[in-house]
Every structure is written in C-alpha cells, then in structure tokens.
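Peer 1: 3D model of this:
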Amino acid sequence: MSSALTGLFPHPIVQAPMAGGVSVPRLAAAVCEAGGLGFLAAGYKTADGMYQEIKQLRSLTSRPFGVNLFMPHPEYPGAGTGSTGAAGAAPSNAAAVGVYAHQLAGEAAWYETELGDPDSGRDDGYDAKLAVLLDNPVPVVSFHFGVPGTETLQALRRAGTLTLVTATSVDEARAVERAGADAVIVQGVEAGGHQGTHRDQPETDGTGIGLLSLLAQVREAVSLPLVAAGGIMRGSQIAAVLAAGASAAQLGTAFLATDESGAHALHKQALTNPLFVRTELTRAFSGRPARGLVNRFLREHGPYAPAAYPDVHHLTAPLRKAAAKAGDAQGMALWAGQGHRMAREMPAGRLVEVLAGELAAARTTLSDRPAQGGAL
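Peer 2: Next up is the predicted model:
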C-alpha cells in the first residue's frame, strides 16, 4: 500500500463502515486505539449528524480514522411518474415500488405502523457531507455505490485526505484507478450488507465473484493498493488475502458482534443463533442487493422486491424499526457476511489484538512450512 496509507495504522485491519447505527464512534475509537483503522458510516445520516459523530470520535481517539460516504443514486427511468413507459416496456420504478408497497401492506398492519415515503430523497445529503469533509478534513474517506469525480478526489487529496472506493469487478476497479483514488476496496460476494456495485442492474443478481478470485483478477488489472473485503472473520483469512495481493483487510461482520457495536442486541445474537443458518443476497429491505441472514421477511418478500434503491429502503424503514422495537428478528434487516457463524463477542480492541495474533501465527506457519511437491 502507499506509504502514506500504510503509516496510518500498525495492523492491516480495517473496520468496515456499517450504516444504520452500527459503526458508532465508540466502535471506531476502540479499533483505532488497538492499532486498526476504525470507520464511521455517514450513510443515512444528515451532514450535521455526521459532523457530530466525527467530533465525538476525535474526543475518543487521536489516531487516524475514516468516514464512508454513499454515492448519490440517479433517477430510474420513469421514476416519480407512475407511467409504464413505451408499449411493451417494463413498469417504471414508481409503478414497481407501488406494487411492492401493496404487498407490504400486511406487514404494516401487523407491526401497527405506516409504510415510509419512497420519495424521501436519493442523494443521502452527499454534497453537504462532502462540503463538511473538505472544510474539516479527516484522514481517510471511502465511497460506496460508485466512483466520485476526479475533481472531488483531487480536492480531498489537497485537503490531506486519502481516498478509497469500493469495487466489485475488474471494470469497476479500473474505473476507480482512472478517477484517481488512492486505493480500491475489493469487495467479494461473501460480504455482508450492501454490495458496492457501481451500476445496480437486476440482471447481475447472483453473479458476484468470490473475494480471492476477484482479488487476483483486480491485482493483475490495476496498480493501486487493494483492501480486501468479504467474509473475513479470522487472522488466517487476513493472511490469505495479504498473500493474494491485498495490503489490508476490511472486516464488518466480525466487528458487528463486539461490545462497542451499535447493532441491535437481536442482530448480534442472530449471527450465531442456530435459527439463522445461512445468508442470501436480497433486495427485500432496500431495493439493492445486500447480504443478510435469511429470515421470514427476506423469504416472503425478497423474490418480489424491485430494483429500486433507495426507494425501497425508505419504504421499509418504519417496518424495520417497528420489528426491532417489538423484538422480532424475523422482520429485521439482519445484515451479515457468509462467515457470520464465526462471530466472537468481545470488546472491539480485544478483537483487533486477537486478529493480529492470528495473523502473525498464520504468517509464521507459512514461513516455516517447507515446500512440498509430488503428485496429488
């Protein structure tokens, strides 16, 4: 990794920014203090809300940290019109969301709440948040759901901020390099939460690439430093991605279960609860592919959810909130990576130390192992 980025944190361990109240300042601070790179998630927050969390984090640690931004989403064809478009064309975004809202009416009645307004905004306050980060620079900023313009990346560089952008394919990684970011976050399909695809197309569902294969492909295609993300839960896995060409590993689900995580208690418990045996990519809760534990809501509504983010996210927000309040994990968005059963409940700082120890042990084992040949 570039010397500037390498010098930020002693251990090649990055705590993934998890939106929705998980990546709170106390979690990021604990990771930073233990020698990793902690992240705040600005997604779904106002610009002022993000700024207040940055101030709080700075009061908890003097070490470098990062802030993650969601790229704005363009309007879908026909959005807000309710029209079906030309003859034979697929229903518009608004029409598809309307159909989905009708399907969710029973959920709203069950949880005694109203569905949210799907037209509650598409840009997540991106410009206002970017202005805050340029006026009050932080060490690292990462981007999800697309690539910022070259001018934006250059402005952040002039402010002393290093930039990372998520990519889920070789083509996306090349776009990140062309734009001038400092590093690529290579996200495999194993990752929990939202896939950071740059263009959300329904026909690409289920065709994601596993982390190690994607990492090897991207390593041959771009010259930027790489941060590996997707299903990493142990230090031995960190050793594997470093050997495959990454400079650091980003872990989300592993930190979700820690003491400082802001995740709901039911969410933390579900990671290792035998009732939740697998994960699946779904649009059920947000309209964009995101990996979560398979529960009732996902099973019943996932097959019918339209490709409409953030419309569906806004629509289901009151349902998810009501389910959490009612203590019903079957109605919550239980984001988790494929390695969720390996989650460990402990303080976040202790987890960084354990991971670093496992990484060192794995490296020692590999270096001590003699080369072996012979037939398979």
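
Peer 1: only C-alpha atoms from now on, for both contacts and neighbour counts.
Peer 2: Will do.

Peer 1: surely G231 touches Q187?
Peer 2: No - assessed by CA atoms under 8 Å, G231 is found out of contact with Q187, at 9.4 Å.

Peer 1: for the closest residue to D311 other than its chain neighbours, give me its contacts.
Peer 2: Of all residues not flanking D311 in the chain, P118 sits nearest, at 4.2 Å (CA to CA, 6 or more residues apart in numbering). Contacts for P118 (CA atoms under 8 Å, 6 or more residues apart in numbering) come out as 97, 310-315.

Peer 1: one more to put side by side:
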Amino acid sequence: MNSALTAIGLSVPVLAAPMAGGATTPRLVTAAAEAGGLGLLAGGYKRPEALAEQIAEVRAAAVPFGVNLFAPNPIPADPAAYRRYAGTIQPEADHYGLDLATVPLTEDDDHWRDKIDLLLADPVPLASFTFGIPDPAVIKALRAAGTLIAQTVTSAEEALRAADAGVNLLAVQAGAAGGHSGTLTPDRLPAATPITQLLREVAQVTDLPLIAAGGLATGDAVAEVLRAGAVAAMVGTVLIRADESGASKTHQDALADPARDRTLVTRAFTGRPARALRNAFTDRYDHLAPAGYPALHHLTGPLRRAAAAAGDAERLHLWAGTGYRHASAEPAARILARLTANL
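Peer 2: Take a look at the predicted model:
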C-alpha cells in the first residue's frame, strides 16, 4: 500500500466509499476503520452544520477517516425541458399527493464554499472530491492544512487534469460503479471501460497512487485490482445492506430481491448519469429525462423521499453497482474481512 494511506491509519487496502443521501453513516465509517480500512463521510447533500456534526462523531471514535465533497460541475437545466419533464413524471407524484410544478428550478453548489471553509478550519486526514476538480488554490490550502487529497476520475484525460491540479491520489472509477458517475463530462454517459483496463490507462499518464472503484464486491475483484496496480480498492454497494448503513429499508430490500435482474446507467432521477437497479421509473422515463444537475435532483427529491418511506421501490433511485448481488445484511467489519481474507 501507499505510504500516504498507511500514514493516516490504513492497514487493510479497502476503503468504504462515500455514499451520499444517507447510506454512509458515522457508524459505517467507524466500522470500516476499526476493520483496518478507512471510510469516507459523504458530504454531498448535507448542510455544513450536519457535516460538522458527523465529523465530530467520527473524531470521537479516534479512528482515521475522510470526507468526500461534490465539487461544482453543474449541468444547467433548460427551463422548458425541466418543466416538460416535471409534467411528464407528475403522474408518479400524484400517487403521493405531490405537485412537482411547485418545485423551483434550483441550480445550487451544495454549500461548496462553506464546506471547504469547514475542512480548512477543522482539517481531516483525507478529503476526496467528485463531479469536478477543485481550484488548485483550494487543493493547495487543504494540503497545507495537513489533509491528503484524492480526486475521482473516470478516464486518463481526467487523471491528467487532476494531477495538474495538485492532488495526492486518484480514485479511478469504472462505469460499473453504483450511484452517480464521477465523470467530469456529465452531459454524456461515461464509457463502459473495465476497471483493470482503466487502471492501466491511467497509470500510463501519471505516477500518482491509484484507488480502484466501481463494481468491486468480492475478494477476487479486490485482489484483481491490486494486482493491476491499485494501492487500494474502494467499495460501496456491497456495504449498503451492512448493519451500519443508513440506506432505506426499501433500497436494502431491493438489492436482495431476486426479481431485480440488472442495473443501468440513467439520468432519470437526477439529470446526471448514475447506475441503479432497473425499476418502473427507469423503464418509463430513462429515455425522456433531460440533462440537468442538480435541478432534476431537486425536482425528484420529494417523490423519492416519499417512495422510500412508503416502501415503494418502483419510484425510488435504487443506486447499485454491478456487484449488487453480493451485498449482504451483516456487520461491515465482516464484509470487509471477507473482501480481504485472501490478500
């Protein structure tokens, strides 16, 4: 493993991916660290005050950890397309008495500056960024504060851009990953490059240490990416059903449903490419959804929250990587131990 990661406490080459929206909890991050790995709090969609509370909770456990933020890289929504899509999916919202016409077209930056200020005022061991690359001045300031910086990339070209910006590590994410793609060009679907090939392509353009991510859910898959040159593997979907996960029961149950037979990359829920289990919502609207993030995320948010609460898996974003069949309901430590048992 890379000395930078071992220096902050990693003894087993597996990281628990930051899963925004509730799946990643301080308990999950702590459990990953206590198993010898390292977890990253998901700063996306959280107000700075809520993120600060989670940081304090993990600090109290005295374990190594990281924080992931969404770096601004919006896809501005066309107002006419946004309203048209709101009308198209309104029948789904009618099921819960919701009027999507009242949801304003929102183009925000997820409290970006306030969250950076938080990490500068209260430095964490590791900060990672997804969706966009922070300004080099931000990266420099965080590094000066003693924070290790990782950047999610999905191609060799993106890896070069991240290296030029001054990051320490690259989280190389393949298209098999569940949830949102970290692609820097979210107006189009990311390439379906296998993770081992992607690692080789990135290693040809930079000497930065590489963390492999995307569809890794078995011990064999973890061993394969380590042999391919990664210093560690990052896993997410395989932990969604863990005891410490904060994912909704609706989401967890869907991962175990034998009738859920495939995943797809869709922008139907948020206007940005994301891999999810196929359901009625993706069947009806995948081909109709316009690009537009975060506007579509805010538009469908009330519907998705209602669906999760009602146990309605057909109207919920069932984020899942291609290894979702291996997600199991047990302690995170046991899951991580199984992934690294034969290393």
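
Peer 1: ok so, going back, and the contacts of P118 of the first structure, which are buried?
Peer 2: 97, 310-315 (16 or more other CA atoms under 10 Å).

Peer 1: which residues touch P190 of the second structure?
Peer 2: 154, 175, 181, 183, 273.

Peer 1: separation between the residue in the second structure sticking out farthest from the centre and D220 of the second structure?
Peer 2: Here the centre of the second structure is the reference, and by CA atoms, centre = their mean the most remote residue is G97, at 30.2 Å. Distance of G97 of the second structure to D220 of the second structure, computed by CA to CA, to the nearest Å: 47 Å.

Peer 1: could you do V238 of the second structure as well?
Peer 2: 14 Å.

Peer 1: cool, P48 of the second structure as well?
Peer 2: In terms of CA to CA, P48 of the second structure sits 38 Å off from D220 of the second structure.

Peer 1: who has more neighbours, the two?
Peer 2: P48 (21 against 15; other CA atoms under 10 Å).

Peer 1: of the buried ones among the contacts of P118 of the first structure, closest to F143 of the first structure?
Peer 2: Among those, P310 lies closest to F143 of the first structure (CA to CA), at 16.3 Å.

Peer 1: what's the match for that closest one in the second structure?
Peer 2: Using TM-score structural alignment, the partner of P310 of the first structure in the second structure is P294.

Peer 1: same check, this time on A329 of the first structure
Peer 2: A329 of the first structure maps onto A313 in the second structure, by TM-score structural alignment.

Peer 1: might one say that A246 of the first structure is in contact with L226?
Peer 2: Yes - here A246 of the first structure reaches L226: they are 4.8 Å apart, a contact under CA under 8 Å.

Peer 1: mind listing the strands for the stretch 1-150 of the second structure?
Peer 2: 14-16, 38-42, 65-70, 126-130, 148-153 (DSSP state E, counting those that start in this stretch).

Peer 1: can the ones you listed go into a markdown table with extra columns for mean neighbour count and distance to E92 of the second structure?
Peer 2: Formatted as a markdown table, the strands of the stretch 1-150 of the second structure follow (neighbours: other CA atoms under 10 Å; distance: least, CA to CA, whole Å):
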| stretch | mean neighbour count | distance to E92 of the second structure |
| --- | --- | --- |
| strand 14-16 | 27 | 33 |
| strand 38-42 | 29 | 28 |
| strand 65-70 | 25 | 28 |
| strand 126-130 | 24 | 30 |
| strand 148-153 | 26 | 34 |
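
Peer 1: for Q197 of the second structure, find the nearest of those strands.
Peer 2: strand 148-153 (13.8 Å).

Peer 1: which residues are contacting the closest one?
Peer 2: 4, 125-131, 133, 139, 142-143, 159, 162, 167-173, 182-184.

Peer 1: against the first structure, where does that strand fall?
Peer 2: Against the first structure, strand 148-153 of the second structure falls on residues 162-167 (TM-score structural alignment).

Peer 1: what's the answer for stretch 109-122 of the second structure, then?
Peer 2: Using TM-score structural alignment, stretch 109-122 of the second structure pairs with 123-136 in the first structure.

Peer 1: and the matching stretch, which residues are buried?
Peer 2: Within stretch 123-136 of the first structure, judged by 16+ other CA under 10 Å, the buried ones are 124-126, 129-130, 133-134.

Peer 1: any chance of those in CSV, plus distance to M71 of the first structure?
Peer 2: CSV is the format used below for those (distance: CA to CA, whole Å):
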residue, distance to M71 of the first structure
D124, 8
G125, 9
Y126, 7
K129, 11
L130, 10
L133, 14
L134, 16
